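# this one's sequence-less:
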């Protein structure tokens, strides 16, 4: 994951450092230009101007300032609960940590709880299902890399849960990793059924009750059904010349394991056009039956600039661009969220990006 922290005071900067030092994620810190400059902190003059450029480039935005300032600043940028990033607000002592926006799909509630544990603060969460200890389907979607369809269906099913009704979960057996979804649901205390597409169509038409269905297909619309569609997951891969398929597969397996999946969950592999003839990489793509996309340097450079990606001077001298794994993964989605930052293995670097 990749987060941004915003502050404008000395105490806020101390807290921002604490957040960065205690999070197992990439954390960029932005501080108002009235503070003394630091090499590891990016400065801004107007928060509203900064956010126009970076609002959707992070998994979550953490503001160390008054809630009113944040509300007024982000209001013009909001689009949908399905696409807006998680937004968390806290005071400069970290006493009260507020889940402000995208609590479920964006993961702001989970981020708030995590920050509260790290900082010893009080988590402030107001979503009805959470305070009633109910597992909402859109929270399940967020945890499992799924996209809820439709937005209206989220409210219908969550309201049903609050009335004490039950939501049944089904998994389409034709959806990749279908049995893994069953296992993950059960680990979250949710019983699920594995059905064929035809069986699901019959269930939708002939049975009553509320249903959450994990499927890659477009099935009949029904107000009592929420579809959970798998998000695209791209693995960006950089490797040394001549790296074997064994080492690449080992690195990819470890990287996917770090986010709770196997390499079969990946939808596409991506790298630099310089690696287009790497037999090890091509072999892994063939073994997994996944497309391998090779990106031109100018396309990689655009992603590096757009997402503010860190560059390696050695890699830049070698192939002409300083970031391959993260930039290549971002090239393959319309808009991406970093699932795993560039992670180095033996002769291989892997980054994972979810399509938002």
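Sure, I can see it. Remember, predicted model here, so these are calculated numbers, not experimental data.

# contacts, neighbours, all on C-alpha from now
OK.

# contacting residues for residue 163?
Contact partners of residue 163, counting by C-alpha atoms under 8 Å, 6 or more residues apart in numbering, are absent.

# now do the one 3 residues further on
Under the criterion of C-alpha under 8 Å, 6+ apart, the neighbours of residue 166 are 160, 209-210.

# let's see it at 6 Å
Contact analysis of residue 166 by C-alpha atoms under 6 Å, 6 or more residues apart in numbering lists nothing.

# ok, it to residue 191 distance?
For residue 166, the distance to residue 191 equals 12 Å [C-alpha to C-alpha, to the nearest Å].

# cool, and residue 132?
Look at residue 132 and residue 191: by C-alpha to C-alpha, they are 20 Å apart.

# In terms of packing, which of the two has more residues around it?
A side-by-side neighbour count of residue 132 and residue 191, using other C-alpha atoms under 10 Å, places residue 191 first with 14 against 10.

# this is the other structure I want to compare:
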């Protein structure tokens, strides 16, 4: 589900790119539109907030990064990568970066697909443009648990070192045995239209899990977890903290 309060910028620098961008801008009136000065006459009458910049586009990128949650470029992937590279920090901080080709056939989330929400926006924008969303995030392609954002819409807070999240995510997408323990929180956490993958084994309490047969543990709980347990499980544990009942 996309964030309806997200600030979205649409950026185009070519004749055909501007045409496709204006089509999307009409369908997303809340979005901000940016074009080079040579196309300023084409955005004069649109309802969106807008700006026609002078000089090089690279001078605009810092402000776009600071001011917007999602930036949709109607520009080639290579050019966009070179433009945004100096401003990248981490997937927890960077805005979602999406690319739409000049024919509006494909919408490609290239940065912050999961945590930043670009994957969801790619699907939404593709629907608006009658295009194809090209999502490459393994958990989305494999229709499995997105470890780093699971339960986010339910108010769950993830609790684990980053290395644990990385290691456990790999176990999940590699279809290894995963123990999913839910002792608290909303039970409606699986929102995909496909069945829960068979490598995800459900439990209602930690004590029922055979730690020797499961590569990783996803644990939804209000329990206090002792440091010794974190150490014993090494990099196999990710904990989610739901809101208090």
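Great, that's in hand. These figures come from a predicted structure and were not determined experimentally.

# How about the residue in structure 2 that sits furthest from its center?
Distance from the C-alpha centroid of structure 2 peaks at residue 41, with 34.0 Å (C-alpha atoms, centre = their mean).

# where do the helices sit along structure 2?
For structure 2, the helices defined by DSSP state H cover 15-27, 61-67, 77-84, 118-129, 138-141, 162-173, 227-232.

# tell me the strands in structure 2, going along the chain?
Assigned by DSSP state E, structure 2 shows strands spanning 8-12, 32-36, 49-53, 70-74, 96-100, 106-111, 132-133, 157-159, 178-182, 200-203, 216-220, 237-241.

# could I get those as a markdown table with distance to residue 165 of structure 2?
Listed next are the strands of structure 2 as a markdown table, based on distance: least, C-alpha to C-alpha, whole Å:
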| stretch | distance to residue 165 of structure 2 |
| --- | --- |
| strand 8-12 | 28 |
| strand 32-36 | 34 |
| strand 49-53 | 39 |
| strand 70-74 | 24 |
| strand 96-100 | 20 |
| strand 106-111 | 18 |
| strand 132-133 | 26 |
| strand 157-159 | 9 |
| strand 178-182 | 13 |
| strand 200-203 | 16 |
| strand 216-220 | 10 |
| strand 237-241 | 6 |
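
# most packed of the ones you listed?
Neighbour counts (mean count of other C-alpha atoms under 10 Å) averaged over each of the strands of structure 2 peak at strand 96-100, with a mean of 27.

# what helices or strands is that strand leaning on?
Using 3 or more C-alpha pairs under 6 Å, 6 or more residues apart in numbering; DSSP states H and E, the elements in contact with strand 96-100 of structure 2 are strand 70-74, strand 106-111.

# same thing but 8 Å
Packing partners of strand 96-100 of structure 2 (3 or more C-alpha pairs under 8 Å, 6 or more residues apart in numbering; DSSP states H and E): strand 70-74, strand 106-111, helix 118-129.

# Residue 59 of structure 2: which of the ones you listed is closest?
Closest approach to residue 59 of structure 2 among those (C-alpha to C-alpha): strand 70-74, 15.0 Å.

# Alignment lookup: residue 282 of structure 1 to structure 2.
Under the alignment (TM-score structural alignment), residue 282 of structure 1 maps onto nothing in structure 2.

# Residue 282 of structure 1: what secondary structure?
Following DSSP: H, G, I helix; E, B strand; the rest coil, residue 282 of structure 1 is assigned to helix.

# Next up, the contacts around it.
Contacts for residue 282 of structure 1 were tallied using C-alpha under 8 Å, 6+ apart; they are residue 292.

# Per the alignment, residue 103 of structure 2 pairs with which residue of structure 1?
Under the alignment (TM-score structural alignment), residue 103 of structure 2 maps onto residue 93 of structure 1.

# Its match: neighbour count?
For residue 93 of structure 1, the neighbour count with other C-alpha under 10 Å is 14.

# my read: it touches residue 12, true?
Yes. With contacts counted by C-alpha atoms under 8 Å, residue 93 of structure 1 reaches residue 12, the gap being 7.5 Å.

# can you pull the contacts of the match of residue 103 of structure 2?
Residues in contact with residue 93 of structure 1 (C-alpha under 8 Å, 6+ apart) are 11-12, 15.

# Buried ones among those residues?
12, 15 (16 or more other C-alpha atoms under 10 Å).

# Including distance to residue 291 of structure 1, could the contacts of residue 93 of structure 1 go into JSON lines?
Shown next, in JSON lines, are the contacts of residue 93 of structure 1 (distance: C-alpha to C-alpha, whole Å):
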{"residue": "11", "distance to residue 291 of structure 1": "48"}
{"residue": "12", "distance to residue 291 of structure 1": "45"}
{"residue": "15", "distance to residue 291 of structure 1": "43"}
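
# Out of the contacts of residue 93 of structure 1, flag the one nearest to residue 42 of structure 1.
Closest to residue 42 of structure 1 out of the contacts of residue 93 of structure 1 is residue 12 (14.0 Å), distances taken as C-alpha to C-alpha.

# Alignment lookup: the closest one to structure 2.
For residue 12 of structure 1, the residue aligned by TM-score structural alignment is residue 17.

# can you pull the contacts of that match?
Residues near residue 17 of structure 2 by C-alpha under 8 Å, 6+ apart: 74-75, 101-103.

# Which two among those residues are spaced furthest apart?
Spatial extent of the contacts of residue 17 of structure 2 (C-alpha to C-alpha) is set by the pair 75 and 103 at 10.9 Å.

# any idea what residue 77 of structure 2 aligns with in structure 1?
Aligned by TM-score structural alignment, residue 77 of structure 2 pairs with residue 67 of structure 1.

# and the residue lying closest to residue 20 of structure 1 once chain neighbours are set aside, how many neighbours?
Distance criterion C-alpha to C-alpha, 6 or more residues apart in numbering; nearest residue to residue 20 of structure 1, sequence neighbours excluded, is residue 27 at 5.5 Å. If you count neighbours by other C-alpha under 10 Å, residue 27 of structure 1 ends up with 22.

# That concludes my questions; thank you for your assistance.
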